[in-house]
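>>> here is a sequence together with a model predicted from it:
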Amino acid sequence: MEALLDTIRRMRAAGGERLAVDAPTAGPFAAFDPAQLRVEVAPGASAQLVVVHTAAGVSSLEVALGEGASLDLAEVFLAEAFAELHVRQSARSACRMTAVELASANASWRISLEGREASSDVGALFLAGAGEHGVMRLRTDHRVADCRSESLVKGVAAADGVGEFHGLVYVAPDAQRTDARQQSRNVVLGDAARIVAEPQLEIYADDVKCSHGATVGRMDDEAILYMRQRGLSEAQARRLQLEGFAGDVVARCGIEPLGEALAEAVAARLAHI
């Protein structure tokens, strides 16, 4: 994980309990183990922020996006942190978040779309090995009309590892023309591993496009056989399939200095899960 940490350390530190961004483009910023942090992105501004948890603790992060603002946010768990995040979005703002749990952790996120044409994209991944328990909770509130949200949460559990995803998309009575999609895809490796996936919809408007789904299964034996017929060992085929499964989330990361290092860290973790 040192290469990943070195990449993040080279970013500009988001010191203190408040980060205010008013420039057209700013970042990437990095926050290590923040107990409390408020991020404010001014109207029309854009920013990139990486939050990394390297020690056990409790973290609270609040994000406010002004009208037309945008934020690329990445949250990386390397230790057993309990983290809460609340993102509040004004009209035409955009937030793209990538989150990866490489250790036992408990993450709770709330996205509030409070202005028309706001959009939220979330990609999240948890990896739970022996004795580990990864939890992700995501609530997306569509408070007004004409907003869009998409979330893809993936999980891998091995040995006696446990993973949980609890998701909710809430659509308020006046939030017409909402477009919301929520998906959870999970793989268990072995009979003792367990993953619970609970995506939900709570809709009070009638002119909407909303969908949700969840799967929990094992690796694709036919795909593994196909790769073995082309010269790969079973171990190599399984590793490549897992890396491809997890890479779909990591590839969503919009923070260029982080993406490659995060992909390498995920691959290394999968090799020892």
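Yes, it's here.

>>> CA only for contacts and neighbour counts going forward, please
Will do.

>>> quick one, what contacts Glu38?
Just to correct that, residue 38 is Arg rather than Glu. Neighbouring residues of Arg38 by C-alpha atoms under 8 Å, 6 or more residues apart in numbering: 17-19, 61-64.

>>> measure it to Leu65 for me?
Look at Arg38 and Leu65: by C-alpha to C-alpha, to the nearest Å, they are 11 Å apart.

>>> list the helices and strands the particular helix or strand that has Phe29 in it packs on?
Per DSSP states H and E, Phe29 falls inside strand 26-32. Where contact means 3 or more C-alpha pairs under 8 Å, 6 or more residues apart in numbering; DSSP states H and E, strand 26-32 is packed against strand 12-13, strand 46-53.

>>> chain center to the longest one, what's the gap?
Read that as strand 46-53. The chain centre lies 12 Å from the centre of strand 46-53; the measure is C-alpha atoms, centre = their mean, to the nearest Å.

>>> cool, and stretch 35-55?
15 Å.

>>> Ala20: how many residues sit nearby?
14 (other C-alpha atoms under 10 Å).

>>> would it count as being in a strand?
Yes: Ala20 sits within a strand when classified using DSSP: H, G, I helix; E, B strand; the rest coil.

>>> leaving out sequence neighbours, find the closest residue to it.
Glu40 (4.7 Å; C-alpha to C-alpha, 6 or more residues apart in numbering).

>>> in the one helix or strand the one you found maps to, which residues are buried?
Here Glu40, judged by DSSP H and E, is contained in strand 36-41. Residues 37-41 are the ones in strand 36-41 that count as buried (16 or more other C-alpha atoms under 10 Å).

>>> now those in CSV, with distance to Arg238?
Output for the buried residues of strand 36-41, formatted as CSV (distance: C-alpha to C-alpha, whole Å):
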residue, distance to Arg238
Leu37, 40
Arg38, 41
Val39, 40
Glu40, 43
Val41, 42
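
>>> farthest pair in these?
Pairwise distances across those peak at 13.1 Å for Leu37 and Val41 (criterion: C-alpha to C-alpha).

>>> hold the first one in mind and look at this next one:
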Amino acid sequence: MAAMTDILSGFRSVGSERLRIGDDSDAVQPFVAVDPAKLRVEVAAGVSGRLVVVHKKPVAAALSVLLEQDAALQFTEIFLAEAFAETTVMQAARSRCCMTVVQLASANASYRVDLDGAHAESSVGGLFLAAGEEHCVIDLRTAHNVPDCSSDSLVKGIAGGCAVGEFRGLVYVARDAQRTDARQQSRNILLSETARINAKPQLEIYADDVKCSHGATVGQMDADAILYMRQRGLSLAQARRLQIEGFAGDIVRRCGIDALGEALVDAMSRKMEKMQ
């Protein structure tokens, strides 16, 4: 994790329980909060910002994020220890929140996204990598409370050993939230016969003019692809690693910070080498 630590040391540290991103200059250098127990983030109207939250200790955390009109936030949350985190996101009109969640240890992450202003956009990419007897949970509820909002979530899971992974997703569309566009997907890979992944995407729709979809898959690694790579000189471990990197790399790289994305891919690959 040394590379990741070096990268994060170059970000601006959040030193209190409240962070207000009030100027576009804040988007130049990301903010970082390490092991926050409580944090409220506000992004001013028309302003863009980037925030990375890292959990290195097994503690509980409560985060709230408020995006004012036309605000944009690139929010990345990384779990390196067995933490429990609850995050609420409230979005005003035309705001955009792009959230990336990466669990590299047992963790329980809960997210509640409220789209409260017309043309608000939410995008969530999540990944959990569970080994041994780890238990990873991502719980996501996205509420379309007004018309003309969009949301898109893709959560991927990988579990080996006797590990357990869970994704619980709900897209809620209020009665008057017409012209909602919502997509929710969960894709998962099991590396052993004793690992388990439970994926439960759901829709709760009370409007009639909507475009909503959801789905989930749980499967094994592509045996034909592994055989193809082994025939070209790669070991079984190398072939498995390349396939997993191809499966999960798009999630960790979407954080919008190239160096951090590559450090996450490296950390994921090192953990994969120890998984069965």
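Sure thing, it's come through. Here the structure is a predicted model, which is why all the values come from computation and not from measurement.

>>> between the buried residues of strand 36-41 of the first structure, which sits nearest Ala130 of the first structure?
Distances from Ala130 of the first structure to those, taken by C-alpha to C-alpha, are shortest for Leu37, at 32.0 Å.

>>> counterpart of Val122 of the first structure over in the second structure?
Aligned counterpart of Val122 of the first structure in the second structure: Val124 (TM-score structural alignment).

>>> other SSEs contacting the stretch of helix or strand that match belongs to?
Applying DSSP H and E as the criterion places Val124 of the second structure in strand 121-130. Under the contact criterion of 3+ C-alpha pairs under 8 Å, 6+ apart, strand 121-130 of the second structure touches strand 96-103, strand 107-115, strand 135-144, strand 150-159, strand 164-173, helix 236-252.

>>> one more time with 7 Å, if that's ok
strand 96-103, strand 150-159, helix 236-252 (3 or more C-alpha pairs under 7 Å, 6 or more residues apart in numbering; DSSP states H and E).

>>> how big is the offset of the longest one relative to the first structure?
When the first structure is superposed, helix 236-252 of the second structure averages 1.1 Å from its matched positions, counting by mean C-alpha distance after the TM-score superposition for the first structure.

>>> can you list the neighbours in contact with that helix?
Residues from elsewhere that reach helix 236-252 of the second structure (C-alpha atoms under 7 Å, 6 or more residues apart in numbering): 102, 125-127, 226, 229-230, 261, 264-265, 269, 272-273.

>>> do the second one as well
Residues external to strand 150-159 of the second structure that are found in contact with it (C-alpha under 7 Å, 6+ apart): 120-131, 165, 180-191, 195-196.

>>> give me that answer again for 6 Å
By C-alpha atoms under 6 Å, 6 or more residues apart in numbering, the surrounding residues in contact with strand 150-159 of the second structure are 121-131, 180-191, 195.

>>> same thing with the first one?
Where contact means C-alpha under 6 Å, 6+ apart, the residues beyond strand 96-103 of the second structure that reach it are 72-79, 121-128, 255.

>>> and the alignment partner in the first structure of Met99 of the second structure, how many neighbours?
Matched to the first structure by TM-score structural alignment, Met99 of the second structure sits across from Met97. Neighbour count for Met97 of the first structure, taken as other C-alpha under 10 Å: 23.

>>> next: Ser186 of the second structure.
Using other C-alpha under 10 Å, Ser186 of the second structure has 24 other residues around it.

>>> show me what it lines up with in the first structure.
Under TM-score structural alignment, Ser186 of the second structure pairs with Ser184 in the first structure.

>>> so its match is in which element?
Per DSSP H and E: strand 178-189 holds Ser184 of the first structure.

>>> how close does that strand sit to the second structure?
Counting by mean C-alpha distance after the TM-score superposition for the first structure, strand 178-189 of the first structure comes out at 0.5 Å.

>>> which residues in the second structure does whichever helix or strand comes after that strand match up with?
Going down the chain from strand 178-189 of the first structure, the next helix or strand is strand 194-203, by DSSP H and E. Strand 194-203 of the first structure corresponds to residues 196-205 in the second structure, going by TM-score structural alignment.

>>> got a list of what Ala37 of the second structure touches?
Ala61.

>>> one more pass at 7 Å, please.
60-62.

>>> so can I have TSV of those residues showing secondary structure, distance to Val155 of the second structure and neighbour count?
Listed next are the contacts of Ala37 of the second structure as TSV, based on DSSP: H, G, I helix; E, B strand; the rest coil; distance: C-alpha to C-alpha, whole Å; neighbours: other C-alpha atoms under 10 Å:
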residue	secondary structure	distance to Val155 of the second structure	neighbour count
Ala60	strand	22	17
Ala61	strand	21	17
Ala62	strand	21	15
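
>>> gap between the equivalent of Gln236 of the first structure over in the second structure and Arg50 of the second structure?
Under the alignment (TM-score structural alignment), Gln236 of the first structure pairs with Gln238 of the second structure. Applying C-alpha to C-alpha, the value for Gln238 of the second structure to Arg50 of the second structure is 34 Å.
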